[in-house]
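Participant: Pasting the sequence and the predicted model now:
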Amino acid sequence: MATLLAIKYARGSLEILDQLLLPHRSVYLPLSCTDDGWHAIKKMQVRGAPAIAIVAALALAVELHNSTNTPSSGQEAVKTIHDKLDYLVTSRPTAVNLADAAGKLKAITSAALADDANASPDAIAKAYIDAAEQMLLQDVEDNKAIGRNGAAWICSAASKTADIRVLTHCNTGSLATAGYGTALGIIRSLHAASALSHAYCTETRPYNQGSRLTAYELVHEGIPATLITDNMAASLMSQHPISAIVVGADRVAANGDTANKIGTYQLAILARFFGVKFVVAAPTTSVDLNTPDGTGIKIEQRPGWEVLVVSGPTVTNEPGREDGSVVVNVAEVRSVKPAADGIGVYNPSFDVTPAALIDAIVTENGVVEKNADGVFPMATSFRSDS
């Protein structure tokens, strides 16, 4: 089976799989500069905290490699790079990975100049490009480690190594990272170990990342799975034994409070009611030790039209198809507005799940659990490089 690639990169060239067109059309969008990267992130053509950081870093790397407008000095090159990184961070503020990557890349370019005050602009650009490319490679390895660590923890918590059923929210797979995935990476690892009986994914309104993207990845990987709408979670959990709810994270505060896709908080409440383990999967780049708790996480507010309007390709029902399948016309995309005119809209992209409702935070370095005082020891488990 071909590996699902959301990011195609070679030095001087970057393409992303346009996630607004999935699952019916697979179109790669070329990004040649920081402006292209900023708009692709803002429009959610690329999304997922790890992928956002990687694409932003690589968009600038491509621009630096191909630019014919060379700064006059190494110092000017560093300033230009830092200014462009600051601009990229404004595209989506909630996910800490982007700011973390920008901070590390700033430090690397500043260090290159500090090591050699006469460093040429080309030398500064090369230092940046090398570092951005290393981030791409490291993200895939980190995701695989998260998958292994999370699968082992869930098997242990469930006291079995088979017939495990997992519910996930939003999209946290290859499409949200440089490859493999975080929460969906755990599901992939469970499936590879023959421990997974079934996966369930939510629709994830209003952008439908679950129905469009997670369902697409689960089908692609041949993982037995079922799609539910967001308001079916309680019914599902009351009728079917769920071993764990596994979600990703856009930012984990120092106390374990976690910002993730809107709807995560209510799933955590349901998990506590039904006695289901609630697991957060996040690379350490998502852990923000500089933010004490969830009250300090800025929540992105999205445009109201995302809730009011539904878009997609037109479909035709075929007589005799009792399974509900339809013929999709990918060449004809339409938008419809089911909502009443004049209604107000509340559309936060994320919510914050309190640490009290989380059982484990899985990272590439291991699994963090609460100590005897019921507190996640995040500050002693990780150090901040930002």
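Facilitator: Thanks, I have the structure now.

Participant: going forward, measure contacts and count neighbours with C-alpha atoms only.
Facilitator: Fine.

Participant: Pull the distance from the host helix or strand of Ala111 to the chain's centre.
Facilitator: According to DSSP states H and E, Ala111 maps onto helix 96-115. Centroid displacement of helix 96-115 relative to its chain, using C-alpha atoms, centre = their mean, to the nearest Å, is 22 Å.

Participant: buried ones in that helix?
Facilitator: Buried residues in helix 96-115, counted by 16 or more other C-alpha atoms under 10 Å: 96-110, 112-113.

Participant: Could you do stretch 27-35 as well?
Facilitator: Those would be Tyr28, Leu29, Pro30, Leu31, Ser32, Cys33, Thr34, Asp35, for stretch 27-35 by 16+ other C-alpha under 10 Å.

Participant: could the residues you listed go into TSV alongside secondary structure?
Facilitator: Shown next, in TSV, are these (DSSP: H, G, I helix; E, B strand; the rest coil):
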residue	secondary structure
Tyr28	strand
Leu29	strand
Pro30	strand
Leu31	coil
Ser32	coil
Cys33	coil
Thr34	helix
Asp35	helix
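
Participant: give the contact list for the closest residue to Met135 other than its chain neighbours.
Facilitator: On the basis of C-alpha to C-alpha, 6 or more residues apart in numbering, the spatially nearest residue to Met135 that is not a chain neighbour turns out to be Ile54, at 6.9 Å. Contact partners of Ile54, counting by C-alpha atoms under 8 Å, 6 or more residues apart in numbering, are Leu98, Ala101, Ala132, Met135, Leu136, Thr177, Ala178.

Participant: Can you give me the buried ones in the host helix or strand of the third one?
Facilitator: Here Ala132, judged by DSSP H and E, is contained in helix 121-157. Neighbour counts over helix 121-157 (16+ other C-alpha under 10 Å) mark 121-129, 131-133, 135-136, 139-140, 142-155 as buried.

Participant: this is the comparison structure:
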Amino acid sequence: MIPTLEWTDQGVRFLDQTKLPLEETYVLATSYQDVATVIRDMIVRGAPAIGVSAAMGMALGIQNSPSTTVAALSKDVDEMAKVLAATRPTAVNLFWAIERIRVLYYQLVDKQPANLSEAEKIERIREEVRAEALRMYDEDIEACKTMGRFGAELLPKEGTVLTHCNAGALATCGYGTALGVIRAAVEAGHKINVLADETRPYLQGARLTAWELLHDGIQTSVLCDNMSGALMRKGRIQAVIVGSDRIAANGDVANKIGTYSVSVLAKEHGIPFYVAAPWSTVDMATKHGDDIPIEERSAYEVTHSNGKQMTPDGCGIENPAFDVTPAKYVTAIITERGVLYPPYDESMRAMEAAVKAEANGVPA
């Protein structure tokens, strides 16, 4: 699989996605501040990958902290969480992962035997936090493969599937969410062609989706973002599948800017519109899409392309990184725990209850 990120003895190693598809280079983060920069600058991107990156950033910070007492280390941990949480506001996986590590840390603090020295306590905490971050990495890959198997059954046995942005191995720890479903369908014998929206202004579709699907031998064509409606009208597209950075409790979906437009076109043409995302992307505390924070990125991403200025000086620039697709346009939401169907406020509450029961040791 494509090595999006990995823990090493020197630090966390990231495939630099800003350099793809022309250069396959890597960045080594040796501090939690480095990890924060990697996330903010989109060297790593995609909600699941961002979450695990943050978890590894927390583990790296705890490992490298010069604090000699647990009390001092706890202050460091709170600062690490604050710095990493400030990187990108929309992807809920970021906050889920930080909180998972932070909660574990304080549980470990409470469990340390009183007869141990401060140095011994800190070393035990470091080992267990690092193990948890690596466990989250493995869980993400397994979740992607499981949702791939669930979602493959929904895709046509033969036909063309449109996707927007990049929700593949590059957006996760491996295999992918939306592209994981496509991969699983191809592995099951479906004859699928992929149309990848270029996804302006950052071109995740043109640069990343096309690169990784071609890497896997899956037939892929790139189209400009304004072409999909015309192709739908001609009957060229049989399904749409995208990822997500946050899903509200009512089924509203935040994804890369332009997704909403694709969903409306799909609805108009009677084409199923699927969303693939791990359960950690579902934010039951956010009741509907209007409450999802939308990241605003630098105007430079719009004004310049490959370092060349494309717009006149002085013009205003809008650059929201995400938009919200209302639940009414979503045919199904594919997770590693199963496929959710409308009405989403009911199906997601039922799945939330099942998750909580499982966490409490109650059989599903």
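Facilitator: It's in. Keep in mind it's a predicted model, so treat the numbers as computed, not measured.

Participant: Fetch the TM-score of the aligned pair.
Facilitator: Scored by TM-score structural alignment, normalised by the length of structure 2, the superposition of the two chains gives a TM-score of 0.92; 351 aligned residues with a C-alpha RMSD of 1.8 Å.

Participant: picking up where we left off before, tell me, the helix or strand following the helix holding Ala132 of structure 1 lands on which residues of structure 2?
Facilitator: Once helix 121-157 of structure 1 ends, the next helix or strand along the chain (criterion: DSSP H and E) is strand 164-168. Residues 159-163 of structure 2 are where strand 164-168 of structure 1 lands when matched by TM-score structural alignment.

Participant: My reading is that Ser311 of structure 1 lies in a strand. Confirm?
Facilitator: Yes - under three-state DSSP, Ser311 of structure 1 falls within a strand.

Participant: Isn't it up against Val336?
Facilitator: Yes - if you go by C-alpha atoms under 8 Å, Ser311 of structure 1 and Val336 touch, sitting 6.3 Å apart.

Participant: Val280 of structure 1 belongs to a strand?
Facilitator: Yes - counting by three-state DSSP, one finds Val280 of structure 1 located in a strand.

Participant: Alignment lookup: it to structure 2.
Facilitator: Val280 of structure 1 maps onto Val275 in structure 2, by TM-score structural alignment.

Participant: Please name the residues that touch that match.
Facilitator: By C-alpha under 8 Å, 6+ apart, the neighbours of Val275 of structure 2 are Ala178, Ile241, Val242, Gly243, Ser244, Val330, Ala332, Ile333, Ile334.

Participant: Leu170 of structure 2 versus the first one, what's the distance?
Facilitator: When distance is defined by C-alpha to C-alpha, to the nearest Å, Ala178 of structure 2 is 11 Å away from Leu170 of structure 2.

Participant: In structure 2, which residue is most central in space?
Facilitator: Nearest to the mean C-alpha position of structure 2, by C-alpha atoms, centre = their mean, lies Ala47 at 2.0 Å.

Participant: which residues does that residue contact?
Facilitator: Ala91, Val92, Asn93, Leu94, Ala171, Thr172, Ser244, Asp245, Thr281.

Participant: Pick the one among the residues you listed closest to Trp211 of structure 2.
Facilitator: Ala171 (12.9 Å; C-alpha to C-alpha).

Participant: Would you mind measuring from the residue lying closest to the closest one once chain neighbours are set aside to Asp197 of structure 2?
Facilitator: Leaving aside its sequence neighbours, Ala171 of structure 2 sits nearest to Gly46 (C-alpha to C-alpha, 6+ apart; 3.9 Å). As for Gly46 of structure 2, its distance to Asp197 of structure 2 is 16 Å (criterion: C-alpha to C-alpha).

Participant: With Thr90 of structure 2 instead?
Facilitator: Counting by C-alpha to C-alpha, the gap from Thr90 of structure 2 to Asp197 of structure 2 is 21 Å.

Participant: who has more neighbours, those two?
Facilitator: Using other C-alpha atoms under 10 Å as the criterion, Thr90 of structure 2 and Asp197 rank with Asp197 on top: 28 against 21.

Participant: Mind telling me what the more buried one corresponds to in structure 1?
Facilitator: Match for Asp197 of structure 2 (TM-score structural alignment): Thr202.

Participant: re earlier: looking at Ser311 and Val336 of structure 1, which is more packed in?
Facilitator: Ser311 (13 against 10).

Participant: quick one: contacts for that one?
Facilitator: Taking C-alpha under 8 Å, 6+ apart, one finds Val333, Arg334, Ser335, Val336 in contact with Ser311 of structure 1.

Participant: So which other helices or strands are in contact with the host helix or strand of the second one?
Facilitator: Secondary-structure element containing Arg334 of structure 1, defined by DSSP H and E: strand 326-336. Strand 326-336 of structure 1 makes packing contacts with strand 310-317 when contacts are defined by 3 or more C-alpha pairs under 8 Å, 6 or more residues apart in numbering; DSSP states H and E.

Participant: quick one, helices of structure 1?
Facilitator: 34-42, 49-66, 74-89, 96-115, 121-157, 183-192, 209, 215-221, 233-239, 264-274, 305-308, 378-381 (DSSP state H).
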